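K.L.:
3D model of this:
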Amino acid sequence: MIDDLPSLSFLAVPVVALAIAMEWWAVKTGRARGRYDPRHALTSVCMGIGNIAINSSTALLSLWVLKSVSQHHVWDMPDTWLFFPVVMLVYDFFYYWKHRLGHMTRGLWAEHVTHHSSPDYNLTTALRQPWTGPLTSLVFSGIPMVLIGFSPGWIVAASAFHLTYQFWIHTEAIGRLPSWYEFVFNTPSHHRVHHATNPRYLDRNFGGTLIIWDRLFGTFEAELDEERPRYGIIKPLESTNPIKVAFHEAAALVKDCAGDGLSPRTWARRLVNAPGWSKHGDHMRSTEIRAAWQASQRRAGPRR
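P.N.:
The predicted structure follows:
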């Protein structure tokens, strides 16, 4: 049974450490493109350790919740390795929408911004995970899937595989892969776009393992050779303190709500609207940023 298998994420730890060391060496010796600021890299590692610690300490509780909810499932899904690709497909679909909501609603962005806060893009960035991630993954992926009828054990396996796959795409050292692979799967090129703050690239490529969801739902953007991604967030976070990295946006959200006075309606609008929303109407969401950039491109005319 899948419940008896060791976590793929745990087995990947020595591979992850070796891969980071190799990428760092390749970047420092000029053999690969990339940037390694030791401060940001260390912060990312600390965030990863915190995420693993919380995930490990709540694993039994999460599994208990999944097994309890699974008693109310709608269908009986096959409990076999041959069905695992279907589990992965469905898990990735739910991940796409959870990830997209994490960019489209400030309440969820307050968590997800942690992962985007580094101005560097390398393998350590993959470790910069929010500490509340296990909870939101349970709510947005785990519970819906067990209600459908998927086994909790297979969902845990899909989650581990999914997270492990996404590690290697956080790099500038790998260029584009064969076109057939780029069309179906998430790749370093696609994910560089996702982490970029360039107006062209903002809020694009939300897929986890697969990029087909972005192609289907109109959120795909290809990386252009002439426009190298600029990484980080629109309002750069100067601190490398893990506590601030983890909670700075949540603190900013609370501060904004406090400034609204006793106005639950405005609080709710802040939570469900995209980052950059303003109660005064002078929004600076990704849609406004992209629209302003597109207008400037039209005024500039075609490139010669």
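K.L.:
rest of the way, CA atoms for contacts and neighbours
P.N.:
OK.
K.L.:
how about the spatially most central residue of the chain, secondary structure?
P.N.:
Geometric centre of the chain, nearest residue: His99, 6.0 Å, by C-alpha atoms, centre = their mean. Here His99 is recorded as helix under DSSP: H, G, I helix; E, B strand; the rest coil.
K.L.:
tell me how far it lies from Ile52.
P.N.:
19 Å (C-alpha to C-alpha, to the nearest Å).
K.L.:
and Thr29, by the same measure?
P.N.:
Thr29 sits 31 Å away from Ile52, going by C-alpha to C-alpha.
K.L.:
same deal with Ala17?
P.N.:
Distance from Ala17 to Ile52, by C-alpha to C-alpha: 15 Å.
K.L.:
between the two, which is the more surrounded one?
P.N.:
The neighbour count for Ala17 versus Ile52, taken as other C-alpha atoms under 10 Å, is higher for Ile52 (18 against 12).
K.L.:
list the buried residues in whatever helix or strand the more buried one lives in.
P.N.:
Counting by DSSP states H and E, the element that carries Ile52 is helix 38-70. Across helix 38-70, burial judged by 16 or more other C-alpha atoms under 10 Å covers 40-52, 54-55, 62-63, 65-67, 69-70.
K.L.:
before we compare anything, build this one as well:
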Amino acid sequence: MEKWILLGMGPVFLGFIAWEAWYWKSRRPDVYSLKDVASNAALALMHQASDAVSWLVVIGIYWAIYQHRLLNIPTTWWTIAALFVAQDFFYYFFHRASHRIRWMWASHVTHHSSERLNLSTAFRQSLTYPISGMWVFWLPLAWIGFAPPHIVAVVALNLAFQFFVHTEAVGKLGWLEYLFNTPSHHRVHHARNAKYIDRNYAGVLIIWDKMFGSFVEEDPAVPCEYGIVSQIHSHNPLTLTFHEWGAMFRDAARAQSIRSRLVQLFGPPGSKTTDSAEIQSPSYIK
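P.N.:
Alright, predicted model coming up:
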């Protein structure tokens, strides 16, 4: 269902990308690059194929957990609204973990590797998300009692909303800034400036960042610089997908103890080991 919702929104997404490219053409032609857009499109296709296959396997786990649910939740407008908020809550922790656990960062780094921020950047996803464990974060929703098809649909709607925050064409949005993830908040999230790294993990609601201390306001005095700390400078979809996985496994192999190897795999990106050699993820050295 997730795939069909996002594919159904495809013409809308493409229409907005075309509008944004036209908008910037005479103002800031550097915002869009044909090579960058092409790599984003290739990554999106690879991700969709991987996602479709993984859900065929994973959905069975959701149904198995649903059989042991705590509540029998009816399908009404308010329970769907509750599911939307609950899923967004768990999305916050998935997103935060994707920046603080290297195993998960190895997938998420693909999304952050572009040196540009435009609507096509939302398509820049990794096919390895199922391996890094994105789907695990929605399992509690099935245990609570939300039906798996509804969970999948709400995940898709959350991701569809996030497409629209990947832009520099929209400024501050008044009172909406207090409640929702906005382009301004998400520009901060994609920035590689020291002030902005590891901030604003929100999917739809920015309130989670404010509750858990990860919120930072966009500062006009500190323009956002996009990408990862050590830029990858590649448009090859395979390089963009696997470069951090390769670096992570090489670092783990060089580590001289089991503990140090586990730190390289599951510690924060850029973690120092207790071995004589310090090992740091090149994409996340601060």
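K.L.:
for Met134 of the second structure, what is the corresponding residue in the first structure?
P.N.:
Counting by TM-score structural alignment, Met134 of the second structure corresponds to Ser137 in the first structure.
K.L.:
how near is that match to Phe150 of the first structure?
P.N.:
15 Å.
K.L.:
the more surrounded of the two?
P.N.:
For Ser137 of the first structure and Phe150, the more surrounded residue by other C-alpha under 10 Å is Phe150, and the numbers stand at 25 against 16.
K.L.:
what helix or strand does the more buried one sit in?
P.N.:
Judged by DSSP H and E, Phe150 of the first structure forms part of no helix or strand.
K.L.:
counterpart of it over in the second structure?
P.N.:
Per TM-score structural alignment, Phe150 of the first structure is aligned with Phe146.
K.L.:
where along the stretch 1-150 of the first structure do the helices fall?
P.N.:
Along the stretch 1-150 of the first structure, counting by DSSP state H, counting those that start in this stretch, helices occupy 8-11, 13-28, 38-70, 84-104, 106-116, 133-137, 143-148.
K.L.:
rebuild these as JSON lines, extending it with distance to Arg230 of the first structure.
P.N.:
Below are the helices of the stretch 1-150 of the first structure laid out as JSON lines (distance: least, C-alpha to C-alpha, whole Å):
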{"stretch": "helix 8-11", "distance to Arg230 of the first structure": "29"}
{"stretch": "helix 13-28", "distance to Arg230 of the first structure": "17"}
{"stretch": "helix 38-70", "distance to Arg230 of the first structure": "15"}
{"stretch": "helix 84-104", "distance to Arg230 of the first structure": "17"}
{"stretch": "helix 106-116", "distance to Arg230 of the first structure": "11"}
{"stretch": "helix 133-137", "distance to Arg230 of the first structure": "25"}
{"stretch": "helix 143-148", "distance to Arg230 of the first structure": "35"}
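K.L.:
Gly276 of the first structure is nearest to which of the ones you listed?
P.N.:
helix 106-116 (8.4 Å; C-alpha to C-alpha).
K.L.:
can you find the partner of Ala246 of the first structure in the second structure?
P.N.:
Checking with TM-score structural alignment, Ala246 of the first structure has Thr241 as its match.
K.L.:
wait, I meant Val69 of the first structure
P.N.:
In the second structure, Val69 of the first structure lands on Ile65 (TM-score structural alignment).
K.L.:
ok, now Thr187 of the first structure?
P.N.:
Correspondence of Thr187 of the first structure to the second structure, assessed by TM-score structural alignment: Thr182.
K.L.:
ok, Gly153 of the first structure - how many residues close by?
P.N.:
Residues lying near Gly153 of the first structure (other C-alpha under 10 Å) number 19.
K.L.:
what do you get for the one 3 residues further on?
P.N.:
As a burial measure, Val156 of the first structure scores 21 neighbours (other C-alpha under 10 Å).
K.L.:
try the one 4 residues further on
P.N.:
Using other C-alpha under 10 Å, Ala160 of the first structure has 16 neighbouring residues.
K.L.:
contacting residues for it?
P.N.:
By C-alpha atoms under 8 Å, 6 or more residues apart in numbering, Ala160 of the first structure lies in contact with Ser7, Leu8, Ser9.
K.L.:
try Gln166 of the first structure
P.N.:
Gln166 of the first structure neighbours (C-alpha under 8 Å, 6+ apart): Ala126, Gly208, Thr209.
K.L.:
and which of the residues you listed is nearest to Asp79 of the first structure?
P.N.:
So of the contacts of Gln166 of the first structure, ranked by how close each gets to Asp79 of the first structure (C-alpha to C-alpha), first place is Thr209, at 21.9 Å.
K.L.:
my guess is the closest one contacts Phe161, does it?
P.N.:
No. Under the criterion of C-alpha atoms under 8 Å, Thr209 of the first structure is not in contact with Phe161, lying 9.3 Å apart.
K.L.:
which one's more surrounded, those two?
P.N.:
For Thr209 of the first structure versus Phe161, the count of surrounding residues by other C-alpha under 10 Å is larger for Thr209: 24 against 17.
K.L.:
what's the counterpart of that one in the second structure?
P.N.:
Checking TM-score structural alignment: Thr209 of the first structure goes with Val204.
K.L.:
in stretch 138-154 of the first structure, what counts as buried?
P.N.:
So for stretch 138-154 of the first structure, counting by 16+ other C-alpha under 10 Å, buried means 138, 140-147, 149-154.
K.L.:
my error: substitute stretch 236-247 of the second structure in the last question.
P.N.:
Buried, per 16+ other C-alpha under 10 Å, within stretch 236-247 of the second structure: Pro237, Leu240, Thr241, Phe242, His243, Glu244, Trp245, Ala247.
K.L.:
next one: stretch 177-184 of the first structure
P.N.:
In stretch 177-184 of the first structure, counting by 16+ other C-alpha under 10 Å, buried: Glu182.
K.L.:
list the residues that contact Thr219 of the first structure.
P.N.:
Thr219 of the first structure touches Asp203, Arg204, Asn205, Phe206, counting by C-alpha under 8 Å, 6+ apart.
K.L.:
right, and the helices of the stretch 1-150 of the first structure - which one's nearest Thr171 of the first structure?
P.N.:
helix 13-28 (8.4 Å).
K.L.:
which residue numbers in the second structure does the closest one align to?
P.N.:
Counting by TM-score structural alignment, helix 13-28 of the first structure corresponds to residues 10-25.
K.L.:
following superposition onto the first structure, what is the mean distance for that stretch?
P.N.:
Aligned to the first structure and superposed, stretch 10-25 of the second structure gives a mean residue distance of 0.8 Å (mean C-alpha distance after the TM-score superposition for the first structure).
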